[in-house]
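S.K.: Provide a 3D model corresponding to the input given below.
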Amino acid sequence: MASTIDSQGIDSQSRAREIIAIVSFMAILSSTIVALRLFTRLKILKACGLDDWLIVTAQVFTLGTAVAIGMESRYGLGRHVWTIPKEETMPYLKTFYASILLYNFALAVVKVSILLQYRRIFTAPAMQKACVVGLVVIICWAITQIFLNAMICMPVASFWDPTIQGKCIPFLPIWYTYAVVNIITDFSIFILPLPALKSLELPKKQKIILFVIFGLGFFICAISLFRIRFLKVAAKSTDPTWDNVDAATWSLLELSLAIISASLPTLRALVIKIVPQL
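M.R.: The predicted structure is shown next:
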């Protein structure tokens, strides 16, 4: 009798509300920060560059990722796989596939935006060249990654349709490769401006604020490292709809916080206008 009750309790478990809460909060927060960034650039600084419009593009794809993850929870994410009706399996896998592509595209656009922002802020020739090299690497890697993700199964429809016979690249090795390369590029991008910041002739207080703002990028690197653990769990799981929750939500957190981190240097002008003593 007790085992029956325990089984029923497990079957009724759902993390859907947790997923929706995290997704909604991060979508609203990152959208607000991007809106404030645009306001600052257009109304206060009277200048809006390609990096600003790319961050808007990244935010659109981040919202797309959030919607896809939300739809995954509608079709089974956050519930145990054996409780999901068969007719929901295909929609779940379709939204999962969409979330992977949207996530990778958004992340690449954020990185391109950050490097273009560096080119606008730091005019030293060495910094300009480093940014160009970084842009070439990021764009080439993004094209490769998105293509491999799109073609991870052949034919593509075999990813979500079990009735179609196809071949898929083993998920875990390729996800590990993506994660490691992304961590390396993240770290390289966020460490790039630190020498230039150190050489700026600014009051100590302002320098500290700038180092804190730019240093927040290393928190994104920490999230990327932390996320690897969940990728392994999700890839090897016999209960993927339950075990993929953490990988999905941490992926969205990574994206949203990357956009916020990329926007904070611009928001400094807004803060100074409101609180001039800073």
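S.K.: switch to C-alpha atoms for all contacts and neighbour counts from now on
M.R.: OK.
S.K.: count of neighbours near residue 212?
M.R.: As a burial measure, residue 212 scores 12 neighbours (other Cα atoms under 10 Å).
S.K.: and it, which of the three is it?
M.R.: Here residue 212 takes the helix state, with states given by DSSP: H, G, I helix; E, B strand; the rest coil.
S.K.: just the strands in this protein please.
M.R.: Using DSSP state E, the strands of the chain run over residues 153-154, 167-168.
S.K.: among those, show me which one is buried the most.
M.R.: Among the strands of the chain, judged by mean count of other Cα atoms under 10 Å, the one packed with the most neighbours on average is strand 153-154 (a mean of 17).
S.K.: run through who's touching it.
M.R.: When contacts are defined by Cα atoms under 8 Å, 6 or more residues apart in numbering, strand 153-154 is touched by residues 159, 166-169.
S.K.: now with 10 Å, please.
M.R.: The list of residues contacting strand 153-154 from outside it, by Cα atoms under 10 Å, 6 or more residues apart in numbering, reads 159-160, 164-171.
S.K.: ok, stretch 71-88 next?
M.R.: With Cα under 10 Å, 6+ apart as the contact definition, stretch 71-88 has outside contacts at 10-20, 65-70, 89-99, 238-246, 248.
S.K.: now the closest residue to residue 175 other than its chain neighbours: how far from residue 204?
M.R.: Excluding its sequence neighbours, the residue lying closest to residue 175 (Cα to Cα, 6 or more residues apart in numbering) is residue 231, at 7.2 Å. Using Cα to Cα, to the nearest Å, residue 231 is found at 41 Å from residue 204.
S.K.: give me the more crowded residue out of those two.
M.R.: Neighbours per residue (other Cα under 10 Å) separate residue 231 from residue 204, with residue 231 holding more: 22 against 9.
S.K.: for the longest helix along the chain, buried residues please.
M.R.: Counting by DSSP state H, the longest helix found in the chain is helix 89-121. With burial defined by 16 or more other Cα atoms under 10 Å, the residues of helix 89-121 counted as buried are 89-119.
S.K.: over to stretch 254-273?
M.R.: Applying a neighbour-count criterion of 16+ other Cα under 10 Å, the buried positions in stretch 254-273 are 254-270.
S.K.: also stretch 5-20?
M.R.: The neighbour-count check on stretch 5-20 (16+ other Cα under 10 Å) flags 14, 16, 19-20 as buried.
S.K.: and this one, please, so the two structures can be compared:
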Amino acid sequence: MNRSLTFTPEELSRLSQEYLAEDHHEVLQNTNITFTVLVTVTYILFNVSRGFYAGRNGWEVWTLYPFSFICCLGICIQTFLMICIGGVGRHRAYWELNDPPVFDTYLKLQTALEFIYMANVAFPKICLLILYLRIVDGKVKLITKITMGVVITNYIVSIPTIVVLCRPFAYNWDKTIDGHCVNMMDVFRYVSLPNIVTDVAIVAIPFPMLYKLQVSRERKVGLFVTFLAGGLGIFCAIIRFVEYMREDWT
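M.R.: From the prediction side, this is the model:
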């Protein structure tokens, strides 16, 4: 969506009261609470399982895993703030009529969220790939290293990219100053591609190893289903990418 988009007085006057009265912030708040609890409980259970059942914990368990959890929690907190003080849940037109500065607050929170989101995408993948490197070998190990290289490079490149999306940087939220932003739809479209590719690779890497496991067919199927379930996010990412290609919200 073009960050400088605004409504003209004529457009605002044509909007119905029913449209302006729509308010979904409670649904969004409850959904965010649910995900916050799930993320926290999952991380607690992970640490309990590692403490009781893992023979050895690598350095990443005490560094990258906590950082990944903090990033996930950071997104949840940012979402709370965007709902509570950023106006999320109501139409933008409502805030332009009743409290225009709220949208500026939303844009500031959205800008901060972009940095947290990129870290939240990269570090959980790195954690999984480090785990893979300990249990794979040969060509699969090489593919794992290449995938990790793509993930790390994508994250490193994303930081300066976010900084230069709008120039000057303050134009991300302050539209009263002289500035401009790049075509945000192009950014959404093409930044998604490396994430989808690495998601597919991360799901596919363990399959050759699982296929060779000397276990019962039932257990092998169960393991395959477990790893496939972990890749459900790929379908959401692909659907989102297709929508980005079909629509133009500028």
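S.K.: TM-score for this pair?
M.R.: These two chains, once laid on top of each other, score a TM-score of 0.85 by TM-score structural alignment, normalised by the length of structure 2; 232 aligned residues with a Cα RMSD of 2.1 Å.
S.K.: re the thing from before, for the longest helix of structure 1, enumerate the helices and strands it packs against.
M.R.: Using 3 or more Cα pairs under 10 Å, 6 or more residues apart in numbering; DSSP states H and E, the elements in contact with helix 89-121 of structure 1 are helix 50-75, helix 125-150, helix 171-191, helix 240-243, helix 245-274.
S.K.: what's the last one packed up against?
M.R.: In other words, helix 245-274 of structure 1. Using 3+ Cα pairs under 10 Å, 6+ apart as the contact test, the elements touching helix 245-274 of structure 1 are helix 16-39, helix 50-75, helix 89-121, helix 204-215, helix 217-236.
S.K.: nearest to residue 198 of structure 1, out of those?
M.R.: When those are compared for distance to residue 198 of structure 1 using Cα to Cα, the nearest one is helix 204-215, at 7.7 Å.
S.K.: what's near enough to touch the spatially most central residue of structure 2?
M.R.: The structure's structure 2 has its C-alpha centroid closest to residue 117; by Cα atoms, centre = their mean the separation is 4.8 Å. By Cα under 10 Å, 6+ apart, residue 117 of structure 2 lies in contact with 71-72, 74-75.
S.K.: I'd like these as TSV, with neighbour count appended.
M.R.: Converted to TSV, the contacts of residue 117 of structure 2 look like this (neighbours: other Cα atoms under 10 Å):
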residue	neighbour count
71	22
72	22
74	17
75	20
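S.K.: going by distance to residue 151 of structure 2, which of those residues wins?
M.R.: Nearest to residue 151 of structure 2 among the contacts of residue 117 of structure 2 is residue 71, at 16.2 Å by Cα to Cα.
S.K.: aligned partner of that closest one in structure 1?
M.R.: Taking TM-score structural alignment, the alignment pairs residue 71 of structure 2 with residue 61 from structure 1.
S.K.: excluding sequence neighbours, find me the nearest residue to that match.
M.R.: Counting by Cα to Cα, 6+ apart, residue 61 of structure 1 lies nearest to residue 106, which is 5.3 Å off, once chain neighbours are set aside.
S.K.: one step back: distance to residue 228 of structure 2 added to the contacts of residue 117 of structure 2, as JSON lines?
M.R.: Formatted as JSON lines, the entries for the contacts of residue 117 of structure 2 read as follows, by distance: Cα to Cα, whole Å:
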{"residue": "71", "distance to residue 228 of structure 2": "24"}
{"residue": "72", "distance to residue 228 of structure 2": "22"}
{"residue": "74", "distance to residue 228 of structure 2": "27"}
{"residue": "75", "distance to residue 228 of structure 2": "25"}
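S.K.: between those, which is nearest residue 199 of structure 2?
M.R.: For residue 199 of structure 2, the nearest member of the contacts of residue 117 of structure 2 is residue 72. The distance, counting by Cα to Cα, is 17.4 Å.
S.K.: what number of residues lie near residue 176 of structure 2?
M.R.: Residue 176 of structure 2 has 9 neighbours, counted by other Cα under 10 Å.
S.K.: my error: substitute residue 33 of structure 2 in the last question.
M.R.: Quick note: residue 33 of structure 2 (other Cα under 10 Å) scores 16 neighbours.
S.K.: residue contacts, the counterpart of it in structure 1?
M.R.: Mapped onto structure 1 by TM-score structural alignment, residue 33 of structure 2 lines up with residue 24. The neighbours of residue 24 of structure 1, taking Cα under 10 Å, 6+ apart as the test, are 18, 63, 66-67, 70.
S.K.: if we use 8 Å, what do you get?
M.R.: Residues in contact with residue 24 of structure 1 (Cα under 8 Å, 6+ apart) are residue 66.
S.K.: sorry, back to before: of the buried residues of stretch 5-20 of structure 1, closest to residue 216 of structure 1?
M.R.: Each of these was scored against residue 216 of structure 1 by Cα to Cα, and residue 19 proved nearest at 24.6 Å.
S.K.: do I have it right that the closest one meets residue 250?
M.R.: No. Using Cα atoms under 8 Å, residue 19 of structure 1 is not in contact with residue 250, being 10.4 Å away.
S.K.: identify the contacts common to the two.
M.R.: Shared between the contact lists of residue 19 of structure 1 and residue 250 (criterion: Cα under 8 Å, 6+ apart) there are no residues.
S.K.: what does residue 197 of structure 1 align to in structure 2?
M.R.: Following TM-score structural alignment, the counterpart assigned to residue 197 of structure 1 within structure 2 is residue 210.
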